[in-house]
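A.B. asks: what follows is a protein structure lacking sequence information:
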């Protein structure tokens, strides 16, 4: 009897499990809308774009500081376009209404002879006197002064001038400053110029020319003259110029013409030669030329010269070797022409030029610079007189920018990310540290992505911070110790969220190595049913020059969210090979742009589906523009088992066809077999999924031929695809029409629904 009872119990359990399994399968059925539902999705996406406009209040704050730096005003635009004007006393940490809006509107109306709405006054350039008795401002394209005792307004000719002199502060600089000099010597006694390809100088008071060179020619002219600060030397170059080859495009629809117009532009591609520079110094006292004992400068332009203070026969200049694997700083003795190598750094992969910051401190004969030689981008202090270098910052985090250096206090101000292990490692925070690497002070300890703006004298700063799903907060702080003085504003997103929109959600999981966190965001439809499985669309841009997933609260209806409204899960991810993480993380892109972080991206989306069963990884598409266009097609070609549909706009599909400066930075020099092996043009025959190619015919960034070469390869391989060329459009995702076609493409190939018949205005006529 027990045996039959056990059999009965097992039968019941199996039936229950079978029923439960069917229920689970039913609960996660693929989202497959009807045609009518799909049209409703389109209408809702369009309606949400309208409903969400201007629904987030106080998400930006522009401070206008008053004379003396102890007060500032700002204006909020809130619900119904009402404007609030606030005056902040930074010493007291208090704010108040800048004026009585009703009284000011009345006084200004009397002056203008027309009625003004006190709730929506449009004022600019507010300036208070030191006792806050008079207010000057700009309104209606004129200037006025208002007596705040009785609110009588008087028209004035101009606003009061602020005579306060503040010290200048640096803001994130790049090493490659353009070469620039004045033709007139610093002592104003001489003018230098080029005549018949040779160097001459002439007294500014008039008189006989002095010709320093006579062997200049059209093929080897002299140029790029720079004076020493003491006016005793000229530095110039014998130049071997290279004329860049042309790329072409045709404007097919030029107004008032019946023929297409052929256009061209000089365009340097990987492997193309560079103009070279031989450095010389010329002494005015002896009129003697000195050949500088340094390598020919064969990459980029003539460098900026950094002269030693109080001993101006010496100067420093920088040289990076082509291929981006060696960086040097030379010191030149203009008197002898001899050079000394101050710094020589090499790498087996690449140095990222745009993040290789150097700042010269002539007062102390030092250089503050960044380097990734310990595996992370950090600050270093290099002596130019001694063979010593000290690391200023250390740790498994990244210096993002340098704001300023206080030579007297021996302090440096910078931003960084990744120092707080419990946060998204891309969140930017701001810091101050001594040049000796001591006394690190975090100016922005609160969790979030920060953006600082300082008072003109830098005694105070406004800290704005947020996350993609957390609205912005604005705080006034004191620079000396980072102390918070007051909260100025908190963005109000209540009306925005009341529309039903869903904020993006951050998500992270381990990458291909099983150790490194990969971060991204996910957008869902506002009408979202968690019992259904939704197709995934990835917005991709894997350019190694930066990271691209948004980190701050946007407060607007993004394209990702708008596409999600049609019935998709839309994601964006920063995979390995992009910037702002460790050197090893970045190095994945080296000679390997086709990788595009795909192993991390695919793993991330699979992990997302593990967490959220409504993510359908059997229907995954991707889209991108420029390098993202290259990535979008690359996903289809190199990972067809995962990506089923892609839209590639103005892609740099072959790195040999695209611009030199970008591609050699990551793919290296000389151009090798790996360029060809990773080309979308060469690999086009591997296409299995559905593809839409978009290109603007007047693209001057990535030559349109890059896309057309892919098309030719696809045709030769017998592949089917969609193509949208757009007349007279430059480097773009296709503009409004291209974005419409992109959405229709994914609706057709990922949802299996015919998109709206736009020729018959189906979206307008169908109910």
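C.D. replies: Sure, I can see it. As the structure is a prediction and not an experimental result, all values here were calculated from the model.

A.B. asks: contacts and neighbour counts: CA atoms only from here.
C.D. replies: Fine.

A.B. asks: just the helices in this structure please.
C.D. replies: 2-27, 35-51, 101-112, 494-498, 559-564, 583-587, 598-611, 627-638, 660-667, 673-677, 705-716, 735-750, 762-765 (DSSP state H).

A.B. asks: so what does the third one touch, helix or strand wise?
C.D. replies: For helix 101-112, the elements it packs on are strand 153-156, judged by 3 or more C-alpha pairs under 8 Å, 6 or more residues apart in numbering; DSSP states H and E.

A.B. asks: circling back: any chance of the helices of the chain in JSON lines with mean neighbour count and distance to residue 686 as columns?
C.D. replies: Conversion of the helices of the chain to JSON lines gives the following (neighbours: other C-alpha atoms under 10 Å; distance: least, C-alpha to C-alpha, whole Å):
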{"stretch": "helix 2-27", "mean neighbour count": "12", "distance to residue 686": "34"}
{"stretch": "helix 35-51", "mean neighbour count": "17", "distance to residue 686": "32"}
{"stretch": "helix 101-112", "mean neighbour count": "18", "distance to residue 686": "67"}
{"stretch": "helix 494-498", "mean neighbour count": "15", "distance to residue 686": "44"}
{"stretch": "helix 559-564", "mean neighbour count": "23", "distance to residue 686": "28"}
{"stretch": "helix 583-587", "mean neighbour count": "19", "distance to residue 686": "27"}
{"stretch": "helix 598-611", "mean neighbour count": "19", "distance to residue 686": "17"}
{"stretch": "helix 627-638", "mean neighbour count": "28", "distance to residue 686": "5"}
{"stretch": "helix 660-667", "mean neighbour count": "21", "distance to residue 686": "22"}
{"stretch": "helix 673-677", "mean neighbour count": "14", "distance to residue 686": "13"}
{"stretch": "helix 705-716", "mean neighbour count": "19", "distance to residue 686": "9"}
{"stretch": "helix 735-750", "mean neighbour count": "18", "distance to residue 686": "19"}
{"stretch": "helix 762-765", "mean neighbour count": "12", "distance to residue 686": "36"}
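
A.B. asks: which of those helices sits closest to residue 447?
C.D. replies: Among those, helix 494-498 comes nearest to residue 447, with 21.5 Å by C-alpha to C-alpha.

A.B. asks: for comparison:
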């Protein structure tokens, strides 16, 4: 009997010393937020060019502290921007509080072109200093910034001020729902429209023609107003709860209808414009006059996002014609890939489109409404237009997917002529490039790295693509010495057996390859982008902390997310429940085949917002694979969430496919462990969406956990939610009781 007790005690001791989900693991997990902080040196990632020069500054993090550096791209030289000790002394005296030369808290820094002075902000003071003497003076005290307006507020069509004509002779304004103009010389007023009323009114956003002889104003038919209500249970200024409300349009709600109207100033004539080509509106806007005032253009986004047009209106007749007619059988990604540049001298438009199946640039002739030529082409995507040089008729742009044997999300920079010739790469290394260009685009700073490769920052000459000088190369010695493990970039075939799916694997710092480690996926499958980081960072706090508890933590981008081919993206259309799960499962199984310690039979996942919908969807639609999920602030039924995001991917009108993708409707299918977290004041995703899922689960007799965080908005529950998430996975995947918080977080 004594031998049995001794053996049991020995086993428990071994588990506690080298276990999973133990007290030691918890304390190591909690240390992730501080253990690795500040241990990467010489890795600046922001570079600010000084206006009108070939000099830029950056803030470097060295072993001895922060250093502000100046770099001259022409002279291939860099130096400290000022005497840091002298600056600290000057600021300490001026602000009457101690400043450390190694940690100067300078924000919003501006250097003079001659480098003889510098301006910056400390706290609420805007300070100017002469260099090199560091003679400093407080220029002004910056007032507290007003809180940003709520994103869901309806556009206020009446908030614009009177609009002055280009020749300054007239003012245009709206009064009693109609358009008026007033002579600035004689003060005589003329009414231009007579058909406005409270239901069909004229917007005060008015656009004058360059010759001041015409103007455009929108006539607006009001849409629907929907209000979302939230109870603030624990306000800080009173005992009793408060009712809060927000404007919040949801899929299917009625939108306003806009109709541009043309007015001729000399004749005081109102020219109506037919809405035949822009009747079913999601949005209408971006009025632009051509420079000779013969016509104006505006953009039309059709409800359902399967048609997007640039329309041209004749400034004499009001006739409407199509310049660009973008159509899709699924959706047009207006919210993520729209790009337009009007060339001032050639009456042409540079336009981005996925019509070839890949996001590329096209040149259009405004006069004929015909495409002139594709500017870029190939099985890769244009990610961003950096600069259009109209004189050289050349475009500098960022692209990804250029190298078939590499991660297709890595950004490279390129140049091409507007006629499609002269394509040239400015960067070529197998890294993710982040470029900062000088004002004249003759030079750029290239910050090149990968999640598994330390960054190098260099100055590159745009004309040749040659590196002029290396600025900094990151030092990871202390970070690796502290036990940090580099994430592994991993790719495997997706559901079709052909397409590569890319992601990362994060392991515990003290991994025992003879053990089995459950897998937890951090999921976010929102179609607006992709989510696995591509540049180096040591900040994987939530994922690293979970790994330290004894898990393999992964993140990947499945089909239905953006910035691959159009076909890759289209998987999400009217099908958000898909969330790339077939690709995710194939990828995770491939990782399990490669590494025997990866336990693919013991899977969990967590996410917030769209990721909250995805996480719950994992244990609802794929309970045979996912055993446990934590879903924070999720949009569990796309009819309950914000209009613009959900109609972009789920389409319009509302059909049965919305219910098919609903976690709420499909709640009876729940087959795994589920923890729901929601903030009571979430005004991004309606909190009722989480409560409705809880209600459906209760009615279906399903066991689950629900945490509502008082006073919290759109989040994963803050530190409290993070702790609950860790404990939940330890219980459900490691099958052991977590240590008490008093032991796990003694310093808290």
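C.D. replies: Sure thing, it's come through. Keep in mind it's a predicted model, so treat the numbers as computed, not measured.

A.B. asks: using a markdown table, lay out the helices of the first structure together with distance to residue 426 of the first structure.
C.D. replies: Shown next, in a markdown table, are the helices of the first structure (distance: least, C-alpha to C-alpha, whole Å):
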| stretch | distance to residue 426 of the first structure |
| --- | --- |
| helix 2-27 | 37 |
| helix 35-51 | 29 |
| helix 101-112 | 42 |
| helix 494-498 | 26 |
| helix 559-564 | 20 |
| helix 583-587 | 13 |
| helix 598-611 | 17 |
| helix 627-638 | 20 |
| helix 660-667 | 21 |
| helix 673-677 | 30 |
| helix 705-716 | 33 |
| helix 735-750 | 29 |
| helix 762-765 | 41 |
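
A.B. asks: for residue 684 of the first structure, find the nearest of those helices.
C.D. replies: Of the helices of the first structure, nearest to residue 684 of the first structure by C-alpha to C-alpha is helix 705-716, at 5.7 Å.

A.B. asks: residue in the second structure paired with residue 209 of the first structure?
C.D. replies: Aligned by TM-score structural alignment, residue 209 of the first structure pairs with residue 189 of the second structure.

A.B. asks: tell me how many other residues crowd the nearest residue to its match once chain neighbours are set aside.
C.D. replies: Leaving aside its sequence neighbours, residue 189 of the second structure sits nearest to residue 182 (C-alpha to C-alpha, 6 or more residues apart in numbering; 4.3 Å). Neighbourhood size, residue 182 of the second structure [other C-alpha atoms under 10 Å]: 18.

A.B. asks: wait, residue 182 of the second structure sits on residue 190?
C.D. replies: Yes: contact criterion C-alpha atoms under 8 Å: residue 182 of the second structure and residue 190 qualify, at 6.3 Å.

A.B. asks: if we can go back for a sec, which of the helices of the first structure sits closest to residue 471 of the first structure?
C.D. replies: Proximity to residue 471 of the first structure (C-alpha to C-alpha) singles out helix 494-498 among the helices of the first structure, at 10.1 Å.

A.B. asks: what range in the second structure does the closest one sit on?
C.D. replies: Taking TM-score structural alignment, helix 494-498 of the first structure hits residues 477-481 over in the second structure.

A.B. asks: in stretch 441-452 of the second structure, what counts as buried?
C.D. replies: Within stretch 441-452 of the second structure, the residues that count as buried by 16 or more other C-alpha atoms under 10 Å are 441, 443-452.

A.B. asks: residues in the first structure matched by it, start to end?
C.D. replies: On the first structure, the counterpart of stretch 441-452 of the second structure by TM-score structural alignment is residues 458-469.

A.B. asks: residue 368 of the first structure: neighbouring residues, count only.
C.D. replies: 22.

A.B. asks: and the gap between it and residue 435 of the first structure?
C.D. replies: 9 Å (C-alpha to C-alpha, to the nearest Å).

A.B. asks: common neighbours of these two, please.
C.D. replies: Listed as contacting both residue 368 of the first structure and residue 435 by C-alpha atoms under 8 Å, 6 or more residues apart in numbering are residue 381.

A.B. asks: contact partners for residue 575 of the second structure?
C.D. replies: Contacts of residue 575 of the second structure by C-alpha under 8 Å, 6+ apart are 650, 657, 661.

A.B. asks: give me the aligned partner of it over in the first structure.
C.D. replies: Aligned partner of residue 575 of the second structure by TM-score structural alignment: residue 592.

A.B. asks: ok, that match to residue 602 of the first structure distance?
C.D. replies: Relative to residue 602 of the first structure, residue 592 of the first structure is positioned 17 Å away (C-alpha to C-alpha).

A.B. asks: and what of residue 763 of the first structure?
C.D. replies: For residue 763 of the first structure, the distance to residue 602 of the first structure - C-alpha to C-alpha - is 35 Å.

A.B. asks: same question for residue 111 of the first structure.
C.D. replies: From residue 111 of the first structure across to residue 602 of the first structure, the span is 66 Å (C-alpha to C-alpha).

A.B. asks: kindly report the same for residue 653 of the first structure.
C.D. replies: 21 Å.

A.B. asks: over to residue 184 of the first structure?
C.D. replies: 60 Å.

A.B. asks: cool, and residue 310 of the first structure?
C.D. replies: 59 Å.

A.B. asks: center of the first structure - which residue?
C.D. replies: By C-alpha atoms, centre = their mean, the first structure has its centre lying nearest to residue 546, at 6.8 Å.

A.B. asks: ok, back up a step: who's in contact with the match of residue 209 of the first structure?
C.D. replies: 180-183.

A.B. asks: I would like the residues contacting the match of stretch 441-452 of the second structure, please.
C.D. replies: Contacts of stretch 458-469 of the first structure (C-alpha under 8 Å, 6+ apart): 444, 447-455, 472-480, 503-506, 550-554.

A.B. asks: now which of those residues would you call buried?
C.D. replies: Counted by 16+ other C-alpha under 10 Å, the contacts of stretch 458-469 of the first structure give 444, 447-452, 454-455, 472-479, 503-504, 506, 550-554 as buried.

A.B. asks: from those, which land in strands?
C.D. replies: 449-452, 454, 472-478, 506 (DSSP state E).
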